[in-house]
Structure formats: C-alpha cells, structure tokens
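build me a structure from this.
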Amino acid sequence: MADGKILGIQKLGFQWQAEDPFLVTMYHKDHYPAGNEEQGVDPALLAGRNIGQDFEGRDGFRMYHGESVPGFPAHPHKGFETVTVVLEGAVDHFDSKGSYGRYGNGDVQWLTTGSGCQHTEMFPLVNSDKPNPLELFQIWLNLPAKSKSAVPDYKMLWAEDIPVIEQKAANGKTTTVRLVAGKVNGVESLEPNSASWAHDKENHVGIMHIRMEPGAVFTLPAVSKTLNRNLYFYEGDAIQINHETILTSHRVKLAGDQEVEITNGAKESFLLLLEGEPMNEPVAQYGPFVMNSKVEIQAAFEEFQRNQFGGWQWGRHDPVNERNAGRFAHHWDGRVEKR
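Coordinates of the predicted model:
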C-alpha cells in the first residue's frame, strides 16, 4: 500500500460495504432445485427452514423472505436506487405503480425509488425438469437530496444491449468488461434513469462486471482525486495490484486519481467495480428508506403508513408471472418491452 494506489483491503461479508455515492451491495448465489407447478420449491425440501426469514444457505440455497417461491415479496423503498445485475436465473418484478415483468441471464434493472414505491423481487423456478441456478448483484445507489422526490420509475438494460468490452494483454490473455454504467476504452454505457446521480457524466459513476482469464492484465485509468473506487474480488484465487497479492473474497479500495494495473493469477477471476464522485450529503438510513435526516426518515414511515406508496393491486404479496412468460417489461404508462 506504500505507493498509495491501494487505500484499504477488507474481507467480504454477506453485505458488501460501499462508499458514497453507493450505499451497499448484496450478492446472491443460490443453487435452486427444479420448480414445482407454482414455480416454487417442493414443500418437502422446506422442512426445518425459518420460512419468511431464511438466509441460512442450507442445501445450497436460501428462500429469503419467500414462502414457496424464493425472493423478496412486496416491500417499500424510498430515496435511493437499486441496480439489479442478474448474471444467471430469472427475477419477477411487480410494483405499486402497476408495472411488472421478468428479467434475467445478463439483464439489469435500474429502479429509481425516489418519492416511494413498493415492489417485489421474486425468483421463480421456471425450470421444472432441471435445477434453477441464480446469481445476481443488487447495488444500492443513493439519490441526491434534489432527486429523492423523483417519480418512481425503472429502466431495463437488456443483456443484448449492454456494452461488452474485451481487452487483450500483451500475453494474449483477455479481460471482458460488461459495462452497466460509466466508460471503458472510449465506450460508454447505456443511459441510466434521468434522476440518477449516474446520469451526469461528471459524477463518473462506474458499474462494471469484470471477467479475467488466467494471467490477464487490466488497467483502470486515473479519473479524479475525489473519486471513490472499490473493487470487489468475489471469485477466483488471487490477483495482483501493483505487486501486492489480493486473495478472493475481498474489497479493495483504490485511489481514483492513479492508474491501477490488475494482474490475474492462475485461475479465472470475477470482479465487480463500483466507482463514483461522492455526493457529500448527510445520509440517514433506516431499513428500506434512505433520506438526509432522521426527521425525513420519520416522515417517510408516516407517509408509507398513510398511503402505502400507492397501495398494492396484485392480490398477493409474492406474485409471479406465467412460467413461459419470457423476458419482458410492462411499464405503468403502457409501454411493453419483450426480449
């Protein structure tokens, strides 16, 4: 760390610590079995689990807050954004504005919760004849004070449209970057929601999923002295950053104003890069609400108790789409996207 390029190293836990403008990142990797008629788990496999609060990882999977279908039934959010990056598996979305859909296998949902909404994130087991593996990140990105009252909305970044950049090192080994937000080698990402901190390019928000072949070398450019840059090394064996060896399952805080070279070890590695200029605003967070003060948090709870952020029209708290629905998004304004 003497060269000032590595500013800190931290072991990864269930929730990955983040820095302004990011709040936290959750990484989910579950090996779900074949689904039953309801796209859920066979009840015989649920015996002994703490249904409704199942985070144990028993038998290789978690039900989370789901009862028959794993996932996160209807719950509220206010004052920030969720960026859900699905590497494998399916996610069903329903929200209190009337939108619904299914995405997965490389798709990204960019949800601005703004002034408040309820939504679901259920993990339907669409395969009835084979396992249903799931792997995703959910990244919480703060909203600046001026955008916390934005109208809730979401945008789909479909897998086919997300830029993928391949960079070969001198030894011929390749690094592949899926660019969710930001810029790499002159290639820009798709545009996020208009209320997002990432919408202003001067905020240098970057969200990148990185795959490195054994022996591959990848260089992060210098951006700015104020940039918060964090590299999450979550799968592989070891990487080297400026001659310092980093083992897997660690977060590395890097200087934002210096070029940083990453050299992979003997195994294929996977990393997540989150970077951006800080908002430098006070953060008050309680559960699903992120505001700028405790008074605003209290007001958010009172508002939710009063109007339920528009109520819930879906009949059940854990709805799922039809098994063969495919990937689609039906927006509250009537727009329909199908993939």
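
only C-alpha atoms from now on, for both contacts and neighbour counts.
Noted.

in this structure, which residue is most central in space?
Taking Cα atoms, centre = their mean, the centroid of the chain lies closest to Gln138, which sits 2.4 Å from it.

and that residue, which helix or strand is it part of?
strand 132-142 (DSSP states H and E).

kindly report the same for Thr245.
strand 244-247.

now the second one, please; I'll put the structures next to each other:
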Amino acid sequence: MNNIIKSITPTSTRIPVKSPFILASRLYNNYPAGNEKMEPTYYIENREIGNDFNLESPWRMYHGKKVPGFPSHPHRGFETVTIAAKGFVDHTDSVGSTGRYGNGDVQWLTTGKGAQHCEMFPLVNQDEENPFELFQIWLNLPKKNKMVDPYYQMFWNEDIPIVENKDSNGNISKVKVIAGDYKNAKALNPNPDSWAAEKENNVTIWIIELDPHAEFTIPATTETANRTLFYYEGDSLKIEEDEISKNNSLDLVPDREIKIKNGSKLSNLLLLEGEPINEPVASYGPFVMNTQKEIMQAFNDYQQTQFGGWPWDRNDPVNPIDSGRFAKYSDGTLSYPKEN
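Take a look at the predicted model:
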C-alpha cells in the first residue's frame, strides 16, 4: 500500500466515514415493474416485509410494507444529504413539506432540534423495471447548531454543477459538485446552519465519473481534514501503483494530490472530505448529540411531542404516480426542476 492510502475497507453498502460525517450508505436495487399503487408487481419469497435488509436479494423493501422505503421516523442533531442517483424518492416530513425527487437530484435536510421524515421509493414504471440507487450521508452538526429549527431544500440535478475534464489522451472525467468547489465551479449553497456553510470547514461531496482509461487528480486539501473515497462502480483503477477493485472504501491522506488512472470500464466514485468537528459525539439510533444525557432527552422529547406530530394520514405516504419531480415546502412554496 502506498503512502497516500491509510486504509482500504471492502464495502458495497455501509461506507466507513470520519468526522464531520457520521454515516454514509449506498442503497442499490433492481426493482421490478410497479403496479398502479407504485408497489412491486411481485414479492420475492421468504423476504421479511417491513424489515427487509437482505443484501443477497436483488432488491429490498427495507421498512416498507407495500412500497419500498422508510416510513416516518425521527431524527435530531445532524443533517441528511440524500443523493437519488437512479429512481425516485417521495419525501414527507413533520413540518408539512413533501415532494418527489430522483435521477440525480439531491435533498439536504437539517433535522436540528427534531423532525420526522418519510422516504418512500415509488415504483413509477409499470411496463419496465425500476432501477434504484441512493446515497444517504449523515453530516454532523456542531453543538451550537444541534437545536436549530429543521430546514429542507432540494438541489435539482439540472442545477448541480458538473465539471468535465480531458486528460492528455482525451479521456473524459466528470465531477458532480454537491458540496464544496472544484476548479471554477462552486456547489449550490448548503443549508444555512450546516457545517458545510462555513467555507473554512472544507466540506466536499463529489460524485466522480471516469471514462475508460481516464486519468484524474483529486486536489490536496488541508492536513487536518478527513478524506474518504468510495469506489462503487467499475472494474478496477490505480491510485499511484496500487490497483483498487470496486466496492472498496479508501481512507486517504488529505494534503496530497490523489492521482487516479481508471481501468477499462466506466468507473464511479464518491468523495467525502471535510474538517472534523472536534466535539464529543454521542449517538443512538436516529439521534446524534454530544452527550448521553442529551440522547436521553431526545428520546423523552420525541415521546412527549413527536417533534410536532405527523400531519399526514399515513406513515408511508406516496405522491400520485404522475406527479413528476417537485418540492412543496412548509410555507406552501413550490419548486420544480427546470425541465418542468
């Protein structure tokens, strides 16, 4: 192993991360065609409907009983950055927001002092399969912002900067800049109370696509940052002289350029980096705070207030099959991608 790779961890779903990130995971499913209710047209035998995480199966229902996904559940003290790379997500939350996003869109949710949300995966294609790929990244909040009001916004795929490069042989690489900046491209503004909102925290979230044989260099950041590179699609690539196969997560030295040479197939990577939040972390289930006492308080508050309650008539709502991509915020404001 060369001196810019600290460690390599085999993974296909749960990505090992360091502060300021708490958790990162990739959900990938080859869902079948759906029916008029956006449910799968068949169920695989012996799956545990409502608690289905069988990684050996071609697709999973997770906590959904009719439509795949995650019915209403609470969070406090951190943010979720959800990249819907393929397929669609129907969002609802306890402050009254709703929407549908997918095929490259990103949702950024600050849970702050407490919010419930629901993430269902409607199978909108009735005459063909519904491929699905999603990354959910938990970004911690500093103590001063853990009890802010919840805040939610959409980054439509059409608005997210993508920078295209050509190497000396004409091979193309593309960088989708979800957080941070790259060359002359700056990401859309993160939520106002986010650790990413302060430039000196160097929070970076990129999706990197490499054509066959493309060469690409990740620029150096500060020596104090944490840097994770997850290789999830392709065959193999080289970092310096080390050959890396897909479904591996790399902990990399942050203050060195990372030179990558792709193999013979298209490759995709997720880059996560940022300055650590140098504060104690206490986490349990859906809550991330600084002390165990605060975790217990979060459970007590949720039991007593339900974080404002649930304004929807079911805990797993989905939007109409033909609703398209949209976001409706709690004040009634509507947002659509440019194509609409």
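
TM-score of the superposed pair?
The TM-score (TM-score structural alignment, normalised by the length of the first structure) is 0.97; 337 aligned residues with a Cα RMSD of 1.1 Å.

just to revisit the earlier point, the residue nearest to the centre of the first structure against Glu81, yeah?
No. Using Cα atoms under 8 Å, Gln138 of the first structure is not in contact with Glu81, being 10.0 Å away.

can you tell me what Gln292 of the second structure aligns to in the first structure?
Matched to the first structure by TM-score structural alignment, Gln292 of the second structure sits across from Lys294.

please name the spatially closest residue to that match (chain neighbours excluded).
Ala284 (5.9 Å; Cα to Cα, 6 or more residues apart in numbering).

residue in the first structure matching Phe88 of the second structure?
By TM-score structural alignment, Phe88 of the second structure lines up with Ala90 in the first structure.

could you check how far Asp167 of the second structure is from Ile244 of the second structure?
20 Å (Cα to Cα, to the nearest Å).

likewise for Tyr302 of the second structure?
44 Å.

which one is the match of Phe88 of the second structure nearest to, not counting chain neighbours?
Gly104 (4.5 Å).

what does Ile321 of the second structure give?
Residue nearest to Ile321 of the second structure in three dimensions, not counting chain neighbours: Val124, with 5.9 Å by Cα to Cα, 6+ apart.

got a list of what the equivalent of the one you found over in the first structure touches?
Residue pairing (TM-score structural alignment): Val124 of the second structure is matched to Val126 of the first structure. With contact set as Cα atoms under 8 Å, 6 or more residues apart in numbering, Val126 of the first structure has these partners: 34-35, 39, 90, 132, 323-324.

which among those residues gets closest to Gly60 of the first structure?
Taking Cα to Cα as the measure, Gly60 of the first structure lies nearest Asn132 of the contacts of Val126 of the first structure, at 11.6 Å.

which residue, other than its chain neighbours, is closest to that closest one?
Nearest non-adjacent residue to Asn132 of the first structure, counting by Cα to Cα, 6+ apart: Tyr32, 4.9 Å away.

neighbours of that neighbour, just the number please.
Other residues lying near Tyr32 of the first structure total 24 when counted by other Cα atoms under 10 Å.

tell me how far it lies from Phe94 of the first structure.
Separation of Tyr32 of the first structure from Phe94 of the first structure (Cα to Cα) stands at 22 Å.
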